[in-house]
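A.B. asks: I'd like to go over a predicted model; first the sequence, then the structure.
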Amino acid sequence: MASKDLRKAGLKVTLPRMKILEMLENSENRHLSAEDVYKGLMESGDDIGLATVYRVLTQFESAGLVQRHHFEGGQSIFELDDGDHHDHLVCVRCGAIEEFFDKTIEDRQEKVAKDNGFKITDHSLIIYGLCPECRDAE
């Protein structure tokens, strides 16, 4: 994503928006809280306040640039919206998040919706459990 993507989404290109977008694009972790973005910006020497981070992430969500997830714990997690659907596995102990796509699950959800007269407009599947590291630590 670049400044043209911000303009295409109807957002003015500003330094805070570009820095936050870079943070989301370049992070090893695709799923970041506003606090994670803020800490990353502070570590890289960028002086952007936490309130600005929240405001920009909300603007990005409204513009369709990021998706907001509400996993267990109540904290909002953001990821760039690359247009590809995927579901999530979330570790209830350490908070690790893994993405996955399973055609069989997607097909089954379509069938359930159709059998009940629904047309799916959006959906999410979140599976909670223990990641391999946390399971091995038991």
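C.D. replies: The structure has been received and is ready for your questions. Residues are numbered from 1 along each chain as shown.

A.B. asks: for the rest of this, base every contact and every neighbour count on C-alpha atoms.
C.D. replies: OK.

A.B. asks: could you measure from residue 71 over to residue 25?
C.D. replies: 21 Å (C-alpha to C-alpha, to the nearest Å).

A.B. asks: tell me which residue is most central in this protein.
C.D. replies: In the chain, the residue lying closest to the centroid (C-alpha atoms, centre = their mean) is residue 79, at 2.4 Å.

A.B. asks: put this beside the first:
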Amino acid sequence: MTRQRDAVRTIFSRLNGFHSIQDVHARLREAGDAVGLTTVYRAVQSLAEDGELDSIRTDSGEALYRRCSTEHHHHLVCRVCGRTVEVAGPAVERWAGRVAEEHGFADPSHTVEIFGTCADCHRASPEPDSGRDVRPGGGD
């Protein structure tokens, strides 16, 4: 599976943000690489297990993946456009260790994804009215 794994790795090196396995499969096919969907699943899983890809789950449960740095980090994810920023969270690390210890767990690991709206999408959204009640009959 080395050729296919390398092809998947190459696709991710050209992408920004998180992408579904189906999207990666489609991009491989567009590039003329006849890799089966099951093979893409296996390659993505292998790259994720090796720490080359991060994954998150959407509200609908779909797994999305992206290339990532190898050191431990957390994510800020825009709900609108999917933009993702890697962030360090020393306070989260201390909290996770403390909670694990309080409950008798050793060697804790965790993932943290904070979802919100990035500055660009927030600026692009319509401004809320300045407090005026615009409902029918409201404010009359």
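C.D. replies: Now that the structure is in, tell me what you want to look at. Computed from a prediction, not measured in an experiment: that's the story for all the values here.

A.B. asks: thinking again about what came up before, can you classify the residue nearest to the centre of the first structure as helix, strand or coil?
C.D. replies: Using DSSP: H, G, I helix; E, B strand; the rest coil, the secondary structure recorded for residue 79 of the first structure is strand.

A.B. asks: now swap in the one 3 residues further on and tell me
C.D. replies: Recorded secondary structure, residue 82 of the first structure: coil (three-state DSSP).

A.B. asks: what about it, how many residues nearby?
C.D. replies: Close neighbours of residue 82 of the first structure, defined as other C-alpha atoms under 10 Å, add up to 11.

A.B. asks: which helix or strand contains the alignment partner in the first structure of residue 9 of the second structure?
C.D. replies: Aligning on TM-score structural alignment places residue 9 of the second structure opposite residue 21 in the first structure. Per DSSP states H and E: residue 21 of the first structure is located in helix 15-26.

A.B. asks: next, the angle from the helix or strand just after that helix to helix 15-26.
C.D. replies: Downstream of helix 15-26 of the first structure, the first helix or strand assigned by DSSP H and E is helix 34-43. Calculated by axes from the mean of the first three to the mean of the last three C-alpha atoms, to 10 degrees, helix 34-43 of the first structure forms an angle of 100 degrees with helix 15-26.

A.B. asks: which strands or helices does helix 34-43 of the first structure pack on?
C.D. replies: Counting contacts by 3 or more C-alpha pairs under 8 Å, 6 or more residues apart in numbering; DSSP states H and E, helix 34-43 of the first structure packs against helix 15-26, helix 50-62, strand 76-80.
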